[in-house]
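Student: Sequence first, then the predicted structure, then my questions.
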Amino acid sequence: MTDRTLDLDDFSDLIERPHGGLRRDAEERRARTGLPPESLGRLDELGEWLTAAQGRLPVEPLRQPRLVVFAGDHGVASLDVSSHRAGTAHTLVRETLEGTTPAAILARKFEVPVRIVDMALDCEPSELPEEVTRHRVRRSSGRLDIEDTLTGPEAEAAFRAGMAVADEEADAGTDLVVLGDLSVGGTTAAGTLIAALCGTDASVVTGRGGGVIDDLTWMRKCAAIRDGLRRARPVLGDQLELLAAVAGADLTAMTGFLLQSAVRRTPVVLDGVVTAACALVAQRVAFRAPDWWVAGHATSEPAQEKALDRMALDPLIEQRVEVGGGTGALLALPLVQAAAELAAQLPVRDDAVDEKDGEGDGAADSPALDAT
């Protein structure tokens, strides 16, 4: 990819692991509450993860979570690989903005603000609010089975847009991101990325997408992923070229978002197979990055299972939610919030315990790649 100004190798130096020493201190503090070991199940693990991520002991309860959803259409959807018609992701965005989708309803219930970022919707920008469309890179994407989904400059612009959104959230005080996607054809792109990075065949990763597709549709999807794999494998050594080849603008932006969120020490709850695919690409860029994420839930997508296994991420819940938009990850949010509250408020028996009041770097003070 010529004329590139973005060096992804910088992320390996900028991304640090969450504060390991404070995690050990959190374990010791938990042991002094008097509750039997492991009696809170994974809530203990989550509380310790948040302690390390925040760099504070006791951990701060989560006050400003946000649902961030990246949206885009994919040219491969024209092959009828989805339960939705090609080019209709903008209707899913409108329904979310109107508050009628499962994710919007849950976000309202949990009092979580929703941010939608249009990267490549197949509609006129004027049809949606400016705050939704201001990062858009292009209208839809190329067909991953026969052509690059993005040009080199478009891929870099999308990646930087994701970084910019991560910076905006960190600067606004967002203390936990629930990450989702709204796309048509996105699971085909995700399956292609995961198959390429895991070295598997198309049939192993091809699922039924965001809806129940019939066998003929599944076969078309499998063939598209197979053809996309032929195009992805030669560029596996360069993650930005890989994203340009088969990912589209929304998945490319999500990858940049995940990496910059790790730089800014913002923990993220992943949703389904699309966010898992982006996380897997991000792991290839910076091996410490997955320490900043948890998998919200398990879907029935085989590609998601492969990606999470590769990153050693164990889903918090298993409800087989397939509708996307961050719905499944939102269902897991109360667990993460509960873990923070318990870790923050459970009293220790020894009043003389020296609780190290973490002075860890806050998000605004962390090093960061410049997204502009």
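Tutor: Sure, I can see it.
Student: alpha carbons only for contacts and neighbour counts from here, please
Tutor: Fine.
Student: nearest spatial neighbour of the most centrally placed residue in the chain, skipping sequence neighbours?
Tutor: Centrality entry for the chain: nearest residue to the mean C-alpha point is Thr275, 4.0 Å, by Cα atoms, centre = their mean. Nearest residue to Thr275, sequence neighbours excluded (Cα to Cα, 6 or more residues apart in numbering): Gly180, at 6.7 Å.
Student: then this one, side by side with the first:
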Amino acid sequence: MDGEMTMEGKLAARLDELLRSVGPVNEDAARDTQERWDSLAKPLKSLGLLENNVAKIAGISGSSRVNLKKRALVAMCADNGVIEEGVTQTGSEVTAIVAENMAVGSTTVTVMAEAAGTDVFPVDIGMATEGSLLEGVPKEEGELLPRTLLQRKVRRGTRNFAKGPAMTREEALRAVLVGIEIAGCLKAQGYDILATGEMGIGNTTTSSAVAAALLSQPAERMTGKGAGLSDEGLQRKIYVIKEALGNLMPDREDPMDILVKVGGYDIAGMTGLFLGGAIYRIPVLIDGFISSVAALLAVKLKPLTRDYMIASHVSKEPAGQLILDELGLKPMLCCEMCLGEGTGAIAALSVLDMGLTVYHRMATFDDMNVEQYQPL
């Protein structure tokens, strides 16, 4: 019927409405926090990014009494149809296996998260297969429970972007809104910070394609071996990405078009998490390459979102540093990690904890009757 809005239109309108609510961070709280740092009995700015990021978190939360006691890792799990082109070592069944193991606490990131006091929320946003833990499980309502494979499936994996667009625009919007919804739920449940993570066979291929489109860079520069491809496999991966970008011609000026044509549901969900951080005023940690690509999509959709992000580490993937440079963010760690799952973000949380301990507990110059450092 003429005049009726399509579902895609309704979803787009909802996203626009949410993004209009994003405002600037609280500069007064950030400034008060930096003044507290400057009063501590140590050389000015000597803790570098730890000081900057604690002040940034204060600006996001609106208080110089920075607290990160309750933290969550959200791991978006999805499959990618492009694996039909032989760009990976393993098949989509591995995504479900790892996602289930996230739920029971036996993956790398869940072990690290336990050490860092972080709750883990794996999310099925687009897995192709459904494992034993998913049988008969409906979409949850109400409170989100850690160590539960949350059901937010948009579709059973994306389409093969070597043959056409990876998803429809409606599907991309749904996936982005899933991420925003989860960010809002976790903020309502009292979480102080979110870490991003992902799991999905083939997602370094989708991320490299999205990155190449966003930065107008050749596929060769943006593509790495992912989970251990051979030299021959890498060349195949580059070829598939180049052909897809040439055939589909994603519009660099339209982030959603790039996501639709060569993206993945995990990337879309993380894009929503970053947007949700800005909407609900909760800091969000960028993990590695795949996560940083989602962060850049979020910034292209809403530039203010950048002020609500913290870069955890720089990925070993070739485009890892390039994406962070485009975001204008400096990573806290450089450990040559490329595992994904959120491992870099969790490692950075532990470093932030040390900075917060100094911030809250260290003596000031006045406490020690020592003349305060002055900027020169």
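Tutor: Right, received. Where do you want to start? Owing to the predicted nature of the structure, the values given are computational and were not obtained by experimental measurement.
Student: Map the residue nearest to the centre of the first structure across to the second structure for me.
Tutor: Aligning on TM-score structural alignment places Thr275 of the first structure opposite Ser291 in the second structure.
Student: where does its match sit relative to Arg236 of the second structure, distance-wise?
Tutor: According to Cα to Cα, to the nearest Å, Ser291 of the second structure and Arg236 of the second structure sit 23 Å apart.
Student: In contact with the equivalent of Leu301 of the second structure over in the first structure: list those residues for me.
Tutor: For Leu301 of the second structure, the aligned position in the first structure is Val285, judged by TM-score structural alignment. Applying Cα atoms under 8 Å, 6 or more residues apart in numbering to Val285 of the first structure gives the contacts Leu8, Asp9, Phe11, Ser12, Gln239.
Student: The same query, at a cut-off of 7 Å, please.
Tutor: Leu8, Asp9 (Cα atoms under 7 Å, 6 or more residues apart in numbering).
Student: The one 5 residues further on too?
Tutor: The contact partners of Pro290 of the first structure, taken as Cα under 7 Å, 6+ apart, are Gln283, Met311.
Student: where do the helices sit along the second structure?
Tutor: In the second structure, the segments counted as helices under DSSP state H are 7-20, 27-39, 49-61, 93-104, 108-115, 169-188, 203-215, 219-222, 231-248, 255-262, 265-280, 289-301, 320-327, 343-361.
Student: after superposition, how close is the fourth one to the first structure?
Tutor: To tie it back to what came earlier, the one meant is helix 93-104 of the second structure. Average distance, helix 93-104 of the second structure versus aligned residues of the first structure after superposition (mean Cα distance after the TM-score superposition for the first structure): 1.9 Å.
Student: how much space between the counterpart of Asp353 of the second structure in the first structure and Gly47 of the first structure?
Tutor: Under the alignment (TM-score structural alignment), Asp353 of the second structure pairs with Gln337 in the first structure. Here the distance between Gln337 of the first structure and Gly47 of the first structure works out to 9 Å (Cα to Cα).
Student: Give me the neighbour count for the aligned residue in the first structure for Met112 of the second structure.
Tutor: In the first structure, the residue matched to Met112 of the second structure (TM-score structural alignment) is Leu106. Neighbours of Leu106 of the first structure under the rule other Cα atoms under 10 Å: 18.
Student: What is the burial count for the nearest residue to Leu106 of the first structure once chain neighbours are set aside?
Tutor: Spatial nearest neighbour of Leu106 of the first structure, excluding adjacent residues (Cα to Cα, 6+ apart): Leu330 at 6.9 Å. Neighbours of Leu330 of the first structure under the rule other Cα under 10 Å: 27.
Student: Distance of Leu330 of the first structure relative to Glu60 of the first structure?
Tutor: According to Cα to Cα, Leu330 of the first structure stands 20 Å off from Glu60 of the first structure.
Student: So what does Thr200 of the first structure match up with in the second structure?
Tutor: So Thr200 of the first structure corresponds to Gln217, using TM-score structural alignment.
Student: my bad, should have said Arg143 of the first structure
Tutor: Alignment note (TM-score structural alignment): Arg143 of the first structure maps to Asn160 of the second structure.
Student: what does Gly256 of the first structure give?
Tutor: Under the alignment (TM-score structural alignment), Gly256 of the first structure pairs with Gly272 in the second structure.
Student: give me every residue that touches its match.
Tutor: By Cα under 7 Å, 6+ apart, the residues touching Gly272 of the second structure are Val176, Leu177, Val178, Gly179, Ile180.
Student: can you do 10 Å?
Tutor: Neighbouring residues of Gly272 of the second structure by Cα atoms under 10 Å, 6 or more residues apart in numbering: 15, 173-183, 266, 278, 294-295, 297-298.
Student: now swap in Thr223 of the second structure and tell me
Tutor: Going by Cα under 10 Å, 6+ apart, Thr223 of the second structure touches 204-209, 211-212, 234-235, 237-238, 241, 317-320.
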